Structures are given as structure tokens and as C-alpha cells.
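J.: only the shape, not the letters, is given here:
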């Protein structure tokens, strides 16, 4: 499966991070294509300006429509995917969105900067995504974790599907505790169940630990979980013994 992701940005060098680790390996295997397009290359301004003062006054600068729209049009000639703008008005990104977007074969991400983009650019945008209710320097900062999260779930990117299926948030809960060698570190031992080799017991232990951690640290997530009969029995017992 070959997935194409094109990123429109003022700072293409920021995305060199995708040349490393898991995503880098997927690119080298031709599972992924991640391309960057410098919006400055599309400006008609002789000084390569891509921003200007906002009409009506106000602090900061606004990215102009012309270079962004021309860049989108160019990329659209080779990418039929949705144009996704990283901005504050969008829905907050989560694992469910990552799952859905990982099914797309082509995507275009637009990174805003300064005080945002000219409102007239929005007619070329299919959807807007935010990473939360806080201010960051530019869309590049949001684009990197979003693209990484999406790519991890594309078939072939990770060695095993279980690698992401058991991670925090994939099924709505936080991940269970993990241990590695040595078996005893500064008097703190690895739980015996993990050394038992009994896969069913290990699976149950991990599920129970995941539920407890989620309830204690992210009660908002816990409230949304669909608990099995066994889950409910365990949590009832846990509550009685707190």
C-alpha cells in the first residue's frame, strides 16, 4: 500500500524528522511518500513575501491567499486527497480521527503561520484539525504529531498490528505498565505474572492494569469505555479494596 502525504509549509526543513525511525523506514520501503512544498516558492511577490497586514488593523501578520491557493492547485495536480488545514477552529485531533485518516491513500496538509490564513483560502480546505486549546508557533508543530499518529496505523509501517492496537488511546484506554530486564532493579521486581509464561493470565493482568490506570489518571476516558462483564466485576472488587 502506497500512501501519499503532501505537506504545504513555509518551513520544509522541519519535516526532516520523518526521515528517521519508524516513519523513515516506511518511506524507504515505499509504503509511504511524504513530500513537502514550500509555499514561498509560489508567491508572486518579488521579495518572496507570503504575508501582509490584516485589513481592519490588529496585531501580527496574515498569510496571503495567493501563494497558498497556487500551491494547493499545483499539489492537486498530483494528489486527489483532502486538504487538511491545521488551525484553531478545527475539531480536536484524537485517535479515532487518526484511524479514519489512516484509511486515506492521499492527503494534503496545510500549515498556517503568523496570525493564520486569509479567510478566502478556506474554500480550498476540506477539513480543519486542531491539537488543542492552546497557542503554538505554527501549523508545522501540529502537523508533525498528527501525521506521525496517522502513519503508525498504515499497514506495514509497524512490524505487527498489535504494536499499535495495545497502545494508549487505541481502544479508548491508557496502556498497561511495561517492564524489561533486569528482573529486579533497585529492589523493585517485575510482577510475577509477567514471568509466568501464562499468556491468558498476562492478558487479563494487562487489561485490569489498563482499566485502573485509565480510571485514576484519565477518568474522562474511563467514563467512555465499554466495559465487559469481567471488567465490571474487577472494577467493583477494585473499588471495594481501595
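T.: Arrived safely, thanks for sending. Quick caveat: nothing in here was measured; it's all calculated off a predicted structure.

J.: going forward, measure contacts between C-alpha atoms and count neighbours the same way
T.: OK.

J.: regarding this structure, what is its longest helix?
T.: The residue-count maximum for a helix in the chain (DSSP state H) belongs to helix 199-217.

J.: now do the buried residues in the helix or strand that it is followed by.
T.: With elements assigned by DSSP states H and E, the helix or strand that comes after helix 199-217 is helix 219-222. Buried residues in helix 219-222, defined by neighbour count with 16 or more other C-alpha atoms under 10 Å: residue 222.

J.: and the contacts of helix 219-222?
T.: Outside helix 219-222, the residues that touch it by C-alpha atoms under 8 Å, 6 or more residues apart in numbering are 172, 173, 211, 214, 215.

J.: I'd say the fourth one and residue 174 touch.
T.: Yes. Using C-alpha atoms under 8 Å as the test, residue 214 is close enough to residue 174 to be in contact (5.3 Å).

J.: and the longest helix of the chain, how far from the chain's centre?
T.: 25 Å (C-alpha atoms, centre = their mean, to the nearest Å).

J.: and the comparison structure, right after this:
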């Protein structure tokens, strides 16, 4: 088990490839916040809990079929030791296993994980984990989308990056986290910067007006238009909430 301390929001990663962390999480805003103790990272090698000299963590599936399945006894031992080492609070924090059949990761789930103060993230490999492990521990299965990855590590990067940027002090401007895609159920409005004229294209005049109410109204209109065009599923939910107000 390796770590960076126990201050701040606490991430615990269970993986067969501990060298993959912190990876991209050690760069940019997340990396700076990690160094400053805004969040902490503990990386656990699942093979450390294997029960034989070969450090086996998987076996062939009962009933036949391709591939290998991660053993419930080894993985449960890794989870239990990791949560126990993190203290009492960790037992109440999310235990997440990344799986194509899980709940889709969205901004609401990101906020929920952030507000929990920490999380234990299990990165599977092979054909997945023994179903009994998922039944015996309070596991939440989470998916990035309708596609298959080689393992859960990339999904862990995505979730942690999304969480860490919401932690106090990580982003420069306080409003950065509230005026972006999904913050209120809409995709983000278009953004513009210098130069004012570029390849025959101009910045919308309203953004140059200095009239804050008009700018806010324009941005809301643009966010609604883009959401309705590109994500009708989000637009339907947003429209229902808007009608209910």
C-alpha cells in the first residue's frame, strides 16, 4: 500500500497495476491539489492479498467460458484491509467498482462522491469479479458509458479528476464549477476570447456590451439551444424541472 498522506478528500485505489497512479492525476490542477494536501491518494496492490506463492488473484469461471474472473476472497481481503486502515469514516464512504453494467457516471454522482469525503475505488481486470463479492460488500457499480475498457484504472482517473476539481480551492474562480456543462442540467454555453475578429468570425456583440443581465440571458438561451439540439435526453429532464417550478 502506498499513499500521499491522509489530509483532505481521501481516495483509495485498489488495482493490479499500482504504477499507473497517480498518472495524469499527478499533473495540472489535480496534481497541485494532491501536493497541497487538498486530497490524498492511497494505492493498494491487490496482489498483496493473494493466498499463494504465485500471487494469484483470478481463476477460471465456473460453468466454462473465456477469460478469467477475479477471486472474491482475495479482493474482499484487499477491500477490508484498505477500508480498515483508512479509519471509521471510510466505512461509510462509497465503495465503487467500475463495470460496464453499472450506473452511468454523471455530475450528480460526482457531487455525491465528493460530498462523502472520500471513496474506495476498485479497478477490475479480466472478465470481471466474482458476483458474490458484489453481493457481500456494499459495492456501487459505476460505468463511464456503453463501451468496454481493459480495466477500471482509466475510469478511476475520470471519476477522481471530476471530483478533485470540485474540491474547495482547486479551481481558480469560485464560479468555475457552477457555470459549466451539467452544473444545472444543461450543456455549457459557447465561450469566446481574443482576438475579437478571427478568420471572418466575430465575437457576439452581446458579450462586448458589458450588460451583465443581457449576457446572462444570452448564455442561458445558448445553453438551452445547444442542449436541446445535442442531448435531447438532458433537455427532456431539464424541461420537466423547469415546468415544475
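T.: Everything's here; your move. Since the model is a prediction, treat every value here as computed from it, not as a measurement.

J.: circling back to that earlier point, nearest to residue 42 of the first structure, of the contacts of helix 219-222 of the first structure?
T.: residue 172 (42.0 Å; C-alpha to C-alpha).

J.: what residues of stretch 147-161 of the second structure count as buried?
T.: So for stretch 147-161 of the second structure, counting by 16+ other C-alpha under 10 Å, buried means 151, 152, 153, 154, 155, 156, 157, 159, 160, 161.

J.: and if you look at stretch 77-97 of the first structure?
T.: In stretch 77-97 of the first structure, counting by 16+ other C-alpha under 10 Å, buried: 79, 81, 82, 83, 84, 85, 86, 87, 88, 93, 94, 95.

J.: please identify which helix or strand holds the residue nearest to residue 146 of the second structure when sequence neighbours are not counted.
T.: Spatially, and ignoring its direct neighbours in sequence, residue 146 of the second structure is nearest to residue 100 (6.6 Å; C-alpha to C-alpha, 6 or more residues apart in numbering). Element membership for residue 100 of the second structure (DSSP H and E) is strand 95-104.

J.: before we move on, the earlier item: residue in the first structure paired with the residue nearest to residue 146 of the second structure?
T.: Using TM-score structural alignment, the equivalent of residue 100 of the second structure in the first structure is residue 88.

J.: wait, what's in contact with the counterpart of residue 180 of the second structure in the first structure?
T.: Residue 180 of the second structure maps onto residue 167 in the first structure when the alignment is built from TM-score structural alignment. Contacts of residue 167 of the first structure were listed using C-alpha under 8 Å, 6+ apart, and they are 174, 175.

J.: any idea whether residue 167 of the first structure is helix, strand or coil?
T.: Following DSSP: H, G, I helix; E, B strand; the rest coil, we place residue 167 of the first structure in the coil state.

J.: ok, now residue 77 of the second structure?
T.: Relying on three-state DSSP, one would call residue 77 of the second structure helix.

J.: count residues in the vicinity of it, would you?
T.: 14 (other C-alpha atoms under 10 Å).

J.: packing partners for the longest helix of the first structure?
T.: helix 219-222, helix 229-240 (3 or more C-alpha pairs under 8 Å, 6 or more residues apart in numbering; DSSP states H and E).

J.: which residue ranges of the second structure form strands?
T.: Applying DSSP state E to the second structure gives strands spanning 2-3, 9-15, 39-45, 58-59, 69-70, 95-104, 118-122, 139-143, 197-198, 201-202.

J.: distance to residue 173 of the second structure added to those strands, as TSV?
T.: TSV is the format used below for those (distance: least, C-alpha to C-alpha, whole Å):
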stretch	distance to residue 173 of the second structure
strand 2-3	29
strand 9-15	20
strand 39-45	19
strand 58-59	46
strand 69-70	43
strand 95-104	28
strand 118-122	23
strand 139-143	30
strand 197-198	26
strand 201-202	26
